[in-house]
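S.K.: this one's sequence-less:
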């Protein structure tokens, strides 16, 4: 029987410098925005209110930065991580032009690193992915690495290439929309009185609330992003794997933790960069996610007295509200309760 289907790429199919133009551009609608809000309950005022957003220089309420991230990311899954074991981490992510309802995003990825694992069954693929809107403007440029199965364990693989990735996005690389003017920012309507100056390097913020992951919500969310990774949907495939059940998409944990972070960081109105990130352990339906943040650094924005930037470490944990237990053991391995260790930069009024 002739087959017109495509099993997509396994580890041995990737080559350094390979450019992949991903299929299915995605027009983001107000329906997507409403569904995203229903899934995570995010309360940041800029993304919730056209009037609030226009008052500080946006064209209207931009879509949540992580919704834009998921849409750009989702395009890459069929070509990069359909046959993945796990998505491992992120680095050097820069958010560009804000995305609004009605914009269409598309993504192109370039393979920048490859490393076969010692078991000979899998390898790690590093890609740089760039999402653009319908005008060709960059909305997100980021790097990620993912563990991918080999189709044939005996297949030869290319020489190991490990890319040099930045540990942090430099302040001068942050892209600040030129139209922004926070002189009319309404702290009462934003739900928080805290400005850039109110945060101290080293400060930890417990976001207090927890949110339990429901299987149905995760399935809806991952379909919303057109993320087709088998480990999230296919119980037959997942049942034969290490954990015997479907994994929660790591980006779902990022969105849950970011939504929880409103309590304590309600004026962190825009994500400007993803510096680094690790999905420390898999999450499953029934887990309850709690989160806390640590202020890693504070940046002034050149030429701006109304906007500052906070570099934050966002940690999501399973079924535990504590912020002071050791995240890693003596050998550097994450505690089994840690789900996410995410280093990112937000813009905040001064």
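M.R.: Yep, it's here. Bear in mind that the values here come from a model prediction, so they are computed numbers and not experimental data. Residues are numbered from 1 along each chain as shown.

S.K.: Every contact and neighbour count from this point should use C-alpha atoms.
M.R.: Fine.

S.K.: start to end distance for stretch 278-296?
M.R.: Using C-alpha to C-alpha, to the nearest Å, the end-to-end distance of stretch 278-296 comes out at 16 Å.

S.K.: what comes up buried for that stretch?
M.R.: By 16 or more other C-alpha atoms under 10 Å, the buried positions in stretch 278-296 come out as 278-285, 287-296.

S.K.: How many neighbouring residues does residue 156 have?
M.R.: 9 (other C-alpha atoms under 10 Å).

S.K.: dump the residue contacts of residue 256.
M.R.: Taking C-alpha atoms under 8 Å, 6 or more residues apart in numbering as the criterion, residue 256 is in contact with 40, 211, 289.

S.K.: moving C-terminal of the helix or strand that contains it, what's the next helix or strand?
M.R.: According to DSSP states H and E, residue 256 maps onto helix 250-260. Using DSSP H and E, the helix or strand that follows helix 250-260 in sequence is helix 262-265.

S.K.: which strands and helices sit next to the next helix or strand after that following helix?
M.R.: Using DSSP H and E, the helix or strand that follows helix 262-265 in sequence is strand 270-279. Applying 3 or more C-alpha pairs under 8 Å, 6 or more residues apart in numbering; DSSP states H and E, we find strand 270-279 packed against strand 84-95, strand 338-349.

S.K.: For those, give me CSV that also has mean neighbour count.
M.R.: Converted to CSV, the helices and strands packed on strand 270-279 look like this (neighbours: other C-alpha atoms under 10 Å):
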stretch, mean neighbour count
strand 84-95, 22
strand 338-349, 24
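
S.K.: Residue 183: which of those is closest?
M.R.: When the helices and strands packed on strand 270-279 are compared by C-alpha to C-alpha, strand 338-349 sits nearest residue 183, at 8.9 Å.

S.K.: Counting by contacts, list what the closest one packs against.
M.R.: Where contact means 3+ C-alpha pairs under 8 Å, 6+ apart, strand 338-349 is packed against helix 250-260, strand 270-279, strand 307-318.

S.K.: Residue 346: which of the ones you listed is closest?
M.R.: Among the helices and strands packed on strand 338-349, if distance is taken as C-alpha to C-alpha, the winner is strand 270-279, at 4.4 Å.

S.K.: tilt between the closest one and helix 250-260?
M.R.: Per axes from the mean of the first three to the mean of the last three C-alpha atoms, to 10 degrees, the angle that strand 270-279 makes with helix 250-260 is 130 degrees.

S.K.: Next one for the comparison:
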């Protein structure tokens, strides 16, 4: 058989290493498409001149553009037969992604657990994105629920990886040369620096956006994300295409600009959950909570740890969990990340 049906849960083995096809060279066109899909306007990734004033040779591509590109490489091998992508941990951006870079990806299976229904299981993988110089650009863990192709197939012993609850501030990687001592707050769009935020503070980002089917389909094609739940309306019993979780992440990050315009670069992904499915027609609203602050060794550069929550419009302010401790049904995304900010 020459066609590839994708891996099912019983096809994975602990320690299995997978080199993903196909390497991709990214350029300025990806930036333009990314900014067309999302209202992204952080200055460092919008303006070469702003980036040069901050010590970089030019404006790097958006951090989440790098994430989506690497993620998309993994889909045919990891989540083609996924029921849902479940979460993330231990993610670090290790080098900026520049126009002209060629990205490839490699994953290692670090955990497996069959679900009690016997029809699916959870696969944990650690994925690394590398550039044309074999430099690591991005490294993260994700876990995904994958269908079984044969319910009677034997499955390996359960192994659930022990993952850190967050990336330590000391392990954050600041791009070489980054310097915020001459940071232009007026050009960035807001006056707020790291010292203006307090731990525990919650920010309602005010704006909302309705998810469109056409934009989601363009996004998944742009990232070469071929997961059946996103493309094939017959793949789910309800006949609806599931919105790619990364599409929700990028939309939420872009909406958080209003109140966090100076959270310029994402440098770590501590944890993340796609709490409930998102479908075309849902309207997103976003809020953030400040979890932690830290200094870095780079001049003028601090780090802020944030919880980013996307909810459906109509949810009560700062909705997260119900009385039972589970995510409220209106919650679509709960993301914990570090970003760089002038202090």
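M.R.: Structure's in. What do you need? No experiment lies behind these values; they were computed from the predicted model shown.

S.K.: Arrange the helices and strands packed on strand 338-349 of the first structure in TSV, one row each, with distance to residue 17 of the first structure as further columns.
M.R.: Shown next, in TSV, are these (distance: least, C-alpha to C-alpha, whole Å):
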stretch	distance to residue 17 of the first structure
helix 250-260	26
strand 270-279	22
strand 307-318	31
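
S.K.: looking at it, residue 231 of the first structure is touching residue 77, isn't it?
M.R.: No - the criterion here is C-alpha atoms under 8 Å, and residue 231 of the first structure misses it with residue 77 at 11.6 Å.

S.K.: More neighbours: which of the two?
M.R.: Higher neighbour count among residue 231 of the first structure and residue 77: residue 231, with 23 against 20, using other C-alpha under 10 Å.

S.K.: how about residue 154 of the first structure, what's its partner in the second structure?
M.R.: Mapped onto the second structure by TM-score structural alignment, residue 154 of the first structure lines up with residue 152.

S.K.: Look up how far residue 235 of the second structure lies from its match.
M.R.: Residue 152 of the second structure sits 22 Å away from residue 235 of the second structure, going by C-alpha to C-alpha.

S.K.: so where in the first structure does stretch 101-108 of the second structure end up aligned?
M.R.: With TM-score structural alignment applied, stretch 101-108 of the second structure matches the range 103-110 in the first structure.

S.K.: Can you point out the buried residues in the matching stretch?
M.R.: Using 16+ other C-alpha under 10 Å as the test for burial, stretch 103-110 of the first structure gives 103-110.

S.K.: same check, this time on stretch 214-225 of the first structure
M.R.: 215, 218, 221-222, 224-225.

S.K.: corresponding residues in the second structure for that stretch?
M.R.: Going by TM-score structural alignment: stretch 214-225 of the first structure matches residues 212-223.

S.K.: what does that stretch rub up against?
M.R.: With contacts defined as C-alpha under 8 Å, 6+ apart, stretch 212-223 of the second structure is touched by 37, 68-69, 71-73, 226, 230-231, 243-244, 247, 280-281.

S.K.: before we move on, back to that, average offset of the helix holding residue 256 of the first structure relative to the second structure?
M.R.: Following the fit onto the second structure, the mean deviation recorded for helix 250-260 of the first structure is 0.3 Å by mean C-alpha distance after the TM-score superposition for the first structure.

S.K.: how about the nearest residue to the counterpart of residue 11 of the first structure in the second structure, chain neighbours excluded?
M.R.: Using TM-score structural alignment, the partner of residue 11 of the first structure in the second structure is residue 9. Distance criterion C-alpha to C-alpha, 6 or more residues apart in numbering; nearest residue to residue 9 of the second structure, sequence neighbours excluded, is residue 148 at 5.0 Å.

S.K.: can you tell me which residues contact the one you found?
M.R.: Residues near residue 148 of the second structure by C-alpha under 8 Å, 6+ apart: 8-10, 118-121.

S.K.: Just give me the match in the second structure for residue 295 of the first structure.
M.R.: Aligned counterpart of residue 295 of the first structure in the second structure: residue 290 (TM-score structural alignment).

S.K.: superposed on the first structure, where does whichever strand or helix holds that match end up, distance-wise?
M.R.: Per DSSP H and E, residue 290 of the second structure falls inside strand 283-295. Compared with the first structure after the fit, strand 283-295 of the second structure shows a mean deviation of 0.6 Å (mean C-alpha distance after the TM-score superposition for the first structure).

S.K.: Residue 146 of the second structure and residue 126 of the second structure, how far apart?
M.R.: The gap separating residue 146 of the second structure from residue 126 of the second structure is 16 Å, by C-alpha to C-alpha.

S.K.: who's more crowded, the two?
M.R.: Here residue 146 of the second structure and residue 126 are compared on neighbour count by other C-alpha under 10 Å; more neighbours surround residue 146, at 25 against 20.

S.K.: The closest residue to the more buried one other than its chain neighbours: what's it in contact with?
M.R.: Excluding the flanking residues, the one nearest residue 146 of the second structure by C-alpha to C-alpha, 6+ apart is residue 82, at 4.2 Å. Neighbour list for residue 82 of the second structure: 144-147, 227-229 [criterion: C-alpha under 8 Å, 6+ apart].

S.K.: Report the inter-axis angle for the strand holding residue 290 of the second structure versus strand 301-312.
M.R.: Per the same axes, to 10 degrees, the angle that strand 283-295 of the second structure makes with strand 301-312 is 160 degrees.

S.K.: And the helices in the second structure?
M.R.: 28-37, 48-53, 63-78, 185-188, 213-222, 228-231, 245-255, 257-260 (DSSP state H).

S.K.: can you put the buried residues of stretch 214-225 of the first structure in CSV and add distance to residue 5 of the first structure?
M.R.: As requested, those are exported to CSV (distance: C-alpha to C-alpha, whole Å):
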residue, distance to residue 5 of the first structure
215, 28
218, 26
221, 25
222, 22
224, 22
225, 21
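
S.K.: farthest-separated two in the residues you listed?
M.R.: Maximum pairwise distance among those (C-alpha to C-alpha): 15.9 Å, between 215 and 225.

S.K.: picking up where we left off before, and the contacts of stretch 212-223 of the second structure, which are buried?
M.R.: Among the contacts of stretch 212-223 of the second structure, those classed as buried by 16+ other C-alpha under 10 Å are 37, 68-69, 71-73, 226, 230-231, 243-244, 247, 280.

S.K.: which of those residues lies closest to residue 48 of the second structure?
M.R.: Closest approach to residue 48 of the second structure among those (C-alpha to C-alpha): residue 37, at 20.6 Å.

S.K.: Aligned counterpart of the closest one in the first structure, please.
M.R.: So, by TM-score structural alignment, residue 37 of the second structure is matched to residue 39.
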